[in-house]
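how does the following fold in three dimensions:
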Amino acid sequence: TLRATLVAEVRRRLRASWLQRGAAEAELGWIDGVFDPDVLTVGFARRVPTYKRLTLMLRDPQRLRSMLLDPDRPVQRVVAGKSHPADEGGKALIQQVVRFADDPEVRHRIVFLPDYDMSMARYLYWGCDV
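Next up, the predicted model:
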């Protein structure tokens, strides 16, 4: 299915991202449990200037956490993007999302995928519900 393809691509890119950040392959077994093809999937992918409010979802982190982990109606979010090399504000927003998504409690339900491009857009467009 399209969702299963998205889940596989998210896991592949997430593994590559963690390896690039210096993680050892032995530490990344948890990535095989990232995302569930049967859970509502919300995607956010674009350039990350400060005015696009990427971190609005983090305004109430406990509420976001409870939505991601709801036992009856969980949600998963895939966030993909990049900022202009000279946009320090955009880079700071991405760092906030990455810090939240790195939390072991929620990292199976929210991911940040760096270096958003058209090949990634195809997976997100067809595999996300929203």
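
when you work out contacts or count neighbours from here on, use the C-alpha atoms and nothing else.
Fine.

and for Leu68, the neighbour number?
22 (other Cα atoms under 10 Å).

compare with the first, here's sequence two:
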Amino acid sequence: MWAHINDRCPIISITNAQNKHFWADHELEQANQQDDDHDLVTLKKEMKAELFEIVANQTGKIFRPDVLTIVWARRFASYKRADLVLRDKERFLKMVNNTKYPVQIIWAGKPYPMDYGSVNTFNEIITFNRGRANCATLVGYEIMLSRQLKRGSDVWLNTPRRPHEASGTSGMTAAMNGSVNVSINDGWIPEFARHGENAFVTPTADHTTMDIESIDNFDHENIMSVLENEVIPAYYDNPSKWVEIMKNSMRDVVPYFDSNRMADEYYQKLYNSEYDASKRIMVQPAAKEVGAS
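This is a model prediction of the structure:
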């Protein structure tokens, strides 16, 4: 990029981050630091109950705190594929209607008014969820609703069409609140996720050789397989493992994905650096002597 510009400075990367002090529930964080699994689980159920009050107020549906709750919530954009799990509706309904392993799912977000594809997707999801007791769509994604969704979810579902996701910071704040990321391997996820240990990540489609339809089919198959065969059984059949994944997620997301690190990197790598054209690298400026003008 910019190869035609002489003496250009390098393009460097600084990974995005979120403010833990604002987003993370401090009681939940304390329980995790103290390895108090009982308090961790109890607090999580209380946070779910708070979210479900919003679900009831907006939709009239009554969700249960003891049921695995999946949330897909963010800006509605076509590449984020809010409806990826609905590509095979029969399979999806079989998953969410399993009485042995019950599942609740919430969609929330806002499409841009002129993004007609995303508006249609949003409306189709609302229509699909109508009359389904364990599927809800919340209108809006304001900051306090976003916070409640991350606190009250067990799974934070992330389904962008790779490689279009630049970062995807909602998953960071979800992880800070014990919500386990289940994701396509894009955005910030490759820097964070350890499959089955602090998150669940699907195999990667080859976007250089596959067309969009093939990629979407590939990703749908893999996201459903991970949910059906790994996530749901872990939550119900191996609760101690699930709690360990929650704890790992909360511990691994900080400090690297906290905004303190990001701000420091911007200062050290970008604002407080100079470009050495002879070496084509960014270097720290030499410290000035005390009293030097």
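
quick check: TM-score for this pair?
The TM-score (TM-score structural alignment, normalised by the length of structure 1) is 0.80; 110 aligned residues with a Cα RMSD of 1.1 Å.

what's the longest helix in structure 1?
Looking across structure 1 with DSSP state H, the single longest helix is helix 2-20.

list the helices and strands it packs on?
Judged by 3 or more Cα pairs under 8 Å, 6 or more residues apart in numbering; DSSP states H and E, the packing partners of helix 2-20 of structure 1 are strand 110-114, helix 118-127.

gap between Gln148 of structure 2 and Glu46 of structure 2?
For Gln148 of structure 2, the distance to Glu46 of structure 2 under the criterion Cα to Cα, to the nearest Å works out to 11 Å.

so the two - more neighbours on which side?
When Gln148 of structure 2 and Glu46 are compared on other Cα under 10 Å, the one with more neighbours turns out to be Gln148, at 19 against 14.

could you find the counterpart of the more buried one in structure 1?
Across the two structures, Gln148 of structure 2 finds its equivalent in Tyr123 of structure 1, going by TM-score structural alignment.

which residue comes closest to its match once chain neighbours are left out?
The shortest distance from Tyr123 of structure 1 to any residue that is not its chain neighbour, by Cα to Cα, 6 or more residues apart in numbering, is 5.4 Å, and that residue is Leu6.

what does that neighbour correspond to in structure 2?
Superposed on structure 2 with TM-score structural alignment, Leu6 of structure 1 falls opposite Leu51.

contact partners for that match?
Taking Cα atoms under 8 Å, 6 or more residues apart in numbering, we find Leu51 of structure 2 in contact with Gln148, Leu149, Arg151, Gly152.

of those, closest to Met95 of structure 2?
Comparing these against Met95 of structure 2 with Cα to Cα picks out Gly152 as the nearest, at 20.5 Å.

how near is that closest one to Arg91 of structure 2?
25 Å.

looking at those two, which has the bigger crowd around it?
Shown here are Gly152 of structure 2 and Arg91; by other Cα under 10 Å, Gly152 has more neighbours (27 against 13).

wait, the more buried one sits on Met47?
Yes: with contact defined as Cα atoms under 8 Å, Gly152 of structure 2 counts as touching Met47 (4.9 Å).

burial count for the aligned partner of Pro114 of structure 1 in structure 2?
Using TM-score structural alignment, the equivalent of Pro114 of structure 1 in structure 2 is Val139. Val139 of structure 2 has 15 neighbours, counted by other Cα under 10 Å.

contacts only, for Val139 of structure 2.
Neighbouring residues of Val139 of structure 2 by Cα under 8 Å, 6+ apart: Gln58, Ala108, Gly109, Lys110.
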